[in-house]
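S.K.: return a 3D structure for these sequence lines:
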Amino acid sequence: MSNQPGSSTAAEPDQPDTDEPAAGTAPGTPAAPLAPLLALLASGWLAAMLWSTREAIQSAAAGVTAVSLSAFALPGVISAALVAGAALALAGAEPLTRRYGDRATLRFVGAIGVGMVVGLVTAIAINLTYADNATTNVIAGTTAAAAVIGGALAGARDGAVVGAVVAAALGALLFVVAFSRARDPLFDLFGGDGGTQEALVGAAKWVSRTESLLAGLVAGLLAFGYLTWASRRAQRRDPAAAAPRWPAYLFAGAGTGLLLLLAEVIIRVGGRSLLDLASALSEADAVAQTSLGTSRVDNGIWVLFVGALTTLVAFGRTLGPAPADDEE
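M.R.: Predicted structure coming up:
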């Protein structure tokens, strides 16, 4: 009989729990859409940076010129490796989350493993294609470390935020390359053709600030768009899923600047020997390395704050007025 004691309780464990998200993630942590595409784009960007650096070094005269060019190219390679490690680790961690559920330890270990593989493959590629010298070993080791650190960052629980940071960072890096065509006209616009040393320094500073401001704006808009799309996609699949709150948007918008500052730390720690060698070439090289390092730090700070402010403003515009309770 259906009314016997225990008959209803025996059937309850077989009933599926429809309140759990279909993707296996915890409520409020939407999955990262297009993670394989982000990994493909980041890998292509890393390969392009490695190839351009190799061509520049091999086309230069042996000795001091190659060392100087290696030091100038190191920041671009490190930032690309950091983003590629995070993107590929994210693409590897998302299937683990969907298959085994929201297990933070498993996700983190898987992301670290992917980052180590990316770093190892990148280091081997550099050692096989670059000239065999101390400079090559520094670039290979520092690039591998950046890829591993990027993989560790992708082990965070909220994959959508990591995906937003990766998408925003790729957009900002591509924007900087496209902005190079506008540097000379802006340099003249800001008074760089005045001929004096003060005018040249002031124009260069304003061009750099304009680039950082626009890059932060691009990063903030891309982070907001990606995170909003991921949230809506998750709510279509599971209407009970909670939308990300403003701290998630804040971190996603600031993520590109944080990656740039983290890349600078990796450069100054792992690439210290190469930077010191380039600075020892001449007094002008020492001044150039110091100026470039300061400029990279300033750029990271500007991108961080502008990106975070952009996402917060965009998120605030999506909020409507709080519903008022009707009094009887």
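S.K.: from here on, just use CA atoms for contacts and neighbour counts.
M.R.: Noted.
S.K.: which residue ranges form the strands in the stretch 151-300 of the chain?
M.R.: Under the criterion DSSP state E, counting those that start in this stretch, the stretch 151-300 of the chain carries no strands.
S.K.: which residues of it fall in helices?
M.R.: Counting by DSSP state H, counting those that start in this stretch, one finds helices in the stretch 151-300 of the chain at the ranges 159-179, 183-189, 197-237, 246-270, 272-279, 283-317.
S.K.: which one of these lies closest to A66?
M.R.: Closest approach to A66 among those is made by helix 272-279 (9.5 Å; C-alpha to C-alpha).
S.K.: so what does the closest one touch, helix or strand wise?
M.R.: In terms of contact count using 3 or more C-alpha pairs under 8 Å, 6 or more residues apart in numbering; DSSP states H and E, helix 272-279 is assigned the packing partners helix 64-100, helix 134-153, helix 283-317.
S.K.: outside of it, which residues touch it?
M.R.: Residues outside helix 272-279 that contact it (C-alpha atoms under 8 Å, 6 or more residues apart in numbering): 64, 67-68, 70-71, 135, 138, 268, 285-289.
S.K.: if we can go back for a sec, could you dump the helices of the stretch 151-300 of the chain to TSV with mean neighbour count and distance to T53?
M.R.: Rendered in TSV, the data for the helices of the stretch 151-300 of the chain read as follows (neighbours: other C-alpha atoms under 10 Å; distance: least, C-alpha to C-alpha, whole Å):
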stretch	mean neighbour count	distance to T53
helix 159-179	23	14
helix 183-189	15	21
helix 197-237	21	22
helix 246-270	23	16
helix 272-279	19	15
helix 283-317	19	17
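S.K.: let's have these in TSV, adding distance to G76.
M.R.: As requested, these are exported to TSV (distance: least, C-alpha to C-alpha, whole Å):
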stretch	distance to G76
helix 159-179	9
helix 183-189	18
helix 197-237	15
helix 246-270	9
helix 272-279	14
helix 283-317	11
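S.K.: which one of those lies closest to V121?
M.R.: Smallest distance to V121 across the helices of the stretch 151-300 of the chain (C-alpha to C-alpha): 18.0 Å, for helix 246-270.
S.K.: with distance to D193 added, can I get the helices and strands packed on helix 272-279 in TSV?
M.R.: Shown next, in TSV, are the helices and strands packed on helix 272-279 (distance: least, C-alpha to C-alpha, whole Å):
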stretch	distance to D193
helix 64-100	25
helix 134-153	37
helix 283-317	21
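S.K.: and of those helices, who's closest to R183?
M.R.: helix 283-317 (15.2 Å).
S.K.: roughly how far does the residue nearest to I301 when sequence neighbours are not counted sit from L120?
M.R.: The shortest distance from I301 to any non-neighbouring residue, by C-alpha to C-alpha, 6 or more residues apart in numbering, is to G257 (6.2 Å). Using C-alpha to C-alpha, to the nearest Å, G257 is found at 26 Å from L120.
S.K.: another sequence for comparison is provided below:
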Amino acid sequence: MSKQPGSSTAAEPDQPEAAPEVSEQPAPVDEATATPGRPAYAPGAMVLALLAIGWLAAMLWSTRAAIDSAAAGVTAISLSAYALPGVITAALIAGAAVALAATNPLRRVTLRFLAAVGTGLLVGIAAAVAINLTYADNATTNTIAGTTAAAAIIGGAMAGARNARVVGALATAALAAQVFVVLFSRARDPLSDLFGAGETQQSILDAAKWVSRTESLLVGLIAGLLAFGYLTWARRRAARRSGSLSQQLRWPAYLVAGAGPGLLLLLTEVIIRIGGRDLLNLAAALSEADQVAQTSLGTSRVDNGIWVLFVGALTALVAFGRTLGPRAVADEPAEDEPAEELAA
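M.R.: The predicted structure follows:
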């Protein structure tokens, strides 16, 4: 029976629907999930942790040797106050490095942070016990042990940050900067003579200021270059493993890593003025000269931290900027395209 136009006797057979077009472009590879069980992590964390622990042990040993060699208790108090900043900075680095090595395989942010704090606590307890067992039993020893433990815990908490590579770069640069400061101490006297230190007190102070500025500048340059070098190495290592550069770090990561050693120095000063306030006050109360010396040392440490922060951050950013190529320029539309669209 033929169908008349307009009739609705039977429906046309269903036609197969066209399959949706599938994009052939591969999805970007996420470095953190490309290989199950191998999240983005900070390379060389175990070696860094061993070096940081060794540096902390060396600082504690040298401080104990200096205190034990003091002929009188007054001298021991002054030496303890003088050596405390180096011990605290070493404890910050050790807590961060050991916690970074312990939490490297962890994915979840909350679990990583809790494990980092716990690891820093263990490092702080171990350092405090070592101090109490090897140092003389007095109030000075308790102050050093307490502030060292607190610094290690704070350093461990820093390692719980989301981006482990920045923490690794920060710890590496800070450790190298502290080693350089110890080595630079042998060049202080020759540099003082070079900068015109004479017999007058004013010339000695002016030369010491220039020596301090030179040290801060060199420490900042070393910190910035090492932070940039570590992040570059970590990026290339990750690219070889995942075959993708989609997770390349941006400039804020280099900025934080380069400024990190200076931030640690300023954080050290905060910890000292809170936890080690009694020791500093005791050392300043010994004499008027000691009071002036403690005030001058505190101001110098703050200035040094600020210089290292800005020089390190600037160095890392400049080094990162030199690796950037020219941006890809988008193709501009031809001049006759609007006319063709209107004609259509």
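S.K.: hmm, back to that, figure out which of the helices of the stretch 151-300 of the first structure is closest to G151 of the first structure.
M.R.: Set against G151 of the first structure and scored by C-alpha to C-alpha, these come closest in helix 159-179, at 10.7 Å.
S.K.: the closest one to helix 134-153, inter-axis angle?
M.R.: Per axes from the mean of the first three to the mean of the last three C-alpha atoms, to 10 degrees, the angle that helix 159-179 of the first structure makes with helix 134-153 is 140 degrees.
S.K.: which part of the second structure lines up with helix 159-179 of the first structure?
M.R.: With TM-score structural alignment applied, helix 159-179 of the first structure matches the range 164-184 in the second structure.
S.K.: and that stretch, how far from the chain's centre?
M.R.: 8 Å (C-alpha atoms, centre = their mean, to the nearest Å).
S.K.: contacts for it, please.
M.R.: Against stretch 164-184 of the second structure from outside (C-alpha under 8 Å, 6+ apart): 40-43, 45, 48, 52, 90, 93, 96-97, 100, 104, 158-159, 161, 215, 219-220, 222-224, 226-228, 230-231, 234, 253-254, 256-258, 260-261, 264.
S.K.: go again using 7 Å as the cut-off
M.R.: For stretch 164-184 of the second structure, contacts defined as C-alpha atoms under 7 Å, 6 or more residues apart in numbering pick out 41-42, 45, 48, 52, 93, 96-97, 159, 219, 222-223, 226-227, 230-231, 253, 257-258, 260-261.
S.K.: next: stretch 40-55 of the first structure.
M.R.: Under the criterion C-alpha under 7 Å, 6+ apart, residues 73, 76-77, 80-81, 83-84, 87, 130 lie in contact with stretch 40-55 of the first structure.
S.K.: again, but for stretch 7-23 of the first structure
M.R.: By C-alpha under 7 Å, 6+ apart, stretch 7-23 of the first structure touches 27, 98, 238, 240-241.
S.K.: swap in stretch 62-71 of the first structure?
M.R.: Stretch 62-71 of the first structure has contacts (C-alpha under 7 Å, 6+ apart) with 57, 60, 274-275, 278, 281.
S.K.: which residue lines up with L46 of the first structure in the second structure?
M.R.: L46 of the first structure maps onto L56 in the second structure, by TM-score structural alignment.
S.K.: give me the element its match is part of.
M.R.: helix 45-68 (DSSP states H and E).
S.K.: give me the nearest residue to L100 of the second structure, chain neighbours excluded.
M.R.: A159 (5.2 Å).
S.K.: which residues sit in contact with the aligned partner of G141 of the first structure in the second structure?
M.R.: Following TM-score structural alignment, the counterpart assigned to G141 of the first structure within the second structure is G146. Contacts of G146 of the second structure were listed using C-alpha under 7 Å, 6+ apart, and they are A128.
S.K.: can you rerun that using 10 Å?
M.R.: 124-125, 127-129, 131-132, 275-276 (C-alpha atoms under 10 Å, 6 or more residues apart in numbering).
S.K.: of those - the most surrounded one?
M.R.: Among the contacts of G146 of the second structure, G124 has the most neighbours (other C-alpha atoms under 10 Å), with 28 neighbours.
S.K.: for it, which non-adjacent residue is closest in space?
M.R.: A149 (3.7 Å).
S.K.: the one you found and Q294 of the second structure, how far apart?
M.R.: For A149 of the second structure, the distance to Q294 of the second structure - C-alpha to C-alpha - is 23 Å.
S.K.: please apply the same query to A91 of the second structure.
M.R.: To Q294 of the second structure, A91 of the second structure is 22 Å away according to C-alpha to C-alpha.
S.K.: gap between the helix holding L56 of the second structure and the chain center?
M.R.: 19 Å.
S.K.: quick check: angle from that helix to helix 73-103?
M.R.: Going by the same axes, to 10 degrees, helix 45-68 of the second structure makes 170 degrees with helix 73-103.
S.K.: and helix 45-68 of the second structure, how far from the first structure on average?
M.R.: Its matched residues in the first structure lie on average 0.3 Å from helix 45-68 of the second structure after superposition (mean C-alpha distance after the TM-score superposition for the first structure).
S.K.: before we move on, the earlier item: verify the stated contact: the residue nearest to I301 of the first structure with L217.
M.R.: No. Using C-alpha atoms under 10 Å, G257 of the first structure is not in contact with L217, being 11.2 Å away.
S.K.: got the contact list for V148 of the first structure?
M.R.: V148 of the first structure neighbours (C-alpha under 10 Å, 6+ apart): 81-82, 84-86, 89, 111-120, 154.
S.K.: what about 6 Å?
M.R.: When contacts are counted by C-alpha atoms under 6 Å, 6 or more residues apart in numbering, V148 of the first structure touches 115-116, 119.
S.K.: again with A66 of the second structure
M.R.: The contact partners of A66 of the second structure, by C-alpha under 6 Å, 6+ apart, come to none.
S.K.: tell me the residue in the first structure aligned with it.
M.R.: By TM-score structural alignment, A66 of the second structure lines up with A56.
S.K.: measure its match to A66 of the first structure for me?
M.R.: 8 Å.
S.K.: one more: L319 of the first structure?
M.R.: 54 Å.
S.K.: neighbour count winner among the two?
M.R.: A66 (18 against 8).
S.K.: quick one: what's aligned to that one in the second structure?
M.R.: Checking TM-score structural alignment: A66 of the first structure goes with A76.
S.K.: ok, T122 of the first structure next?
M.R.: Aligned partner of T122 of the first structure by TM-score structural alignment: A127.
S.K.: measure that match to V98 of the second structure for me?
M.R.: 13 Å.
S.K.: the equivalent of V211 of the second structure over in the first structure and T256 of the first structure: what is the separation?
M.R.: Counting by TM-score structural alignment, V211 of the second structure corresponds to V207 in the first structure. V207 of the first structure is 20 Å from T256 of the first structure, where distance means C-alpha to C-alpha.
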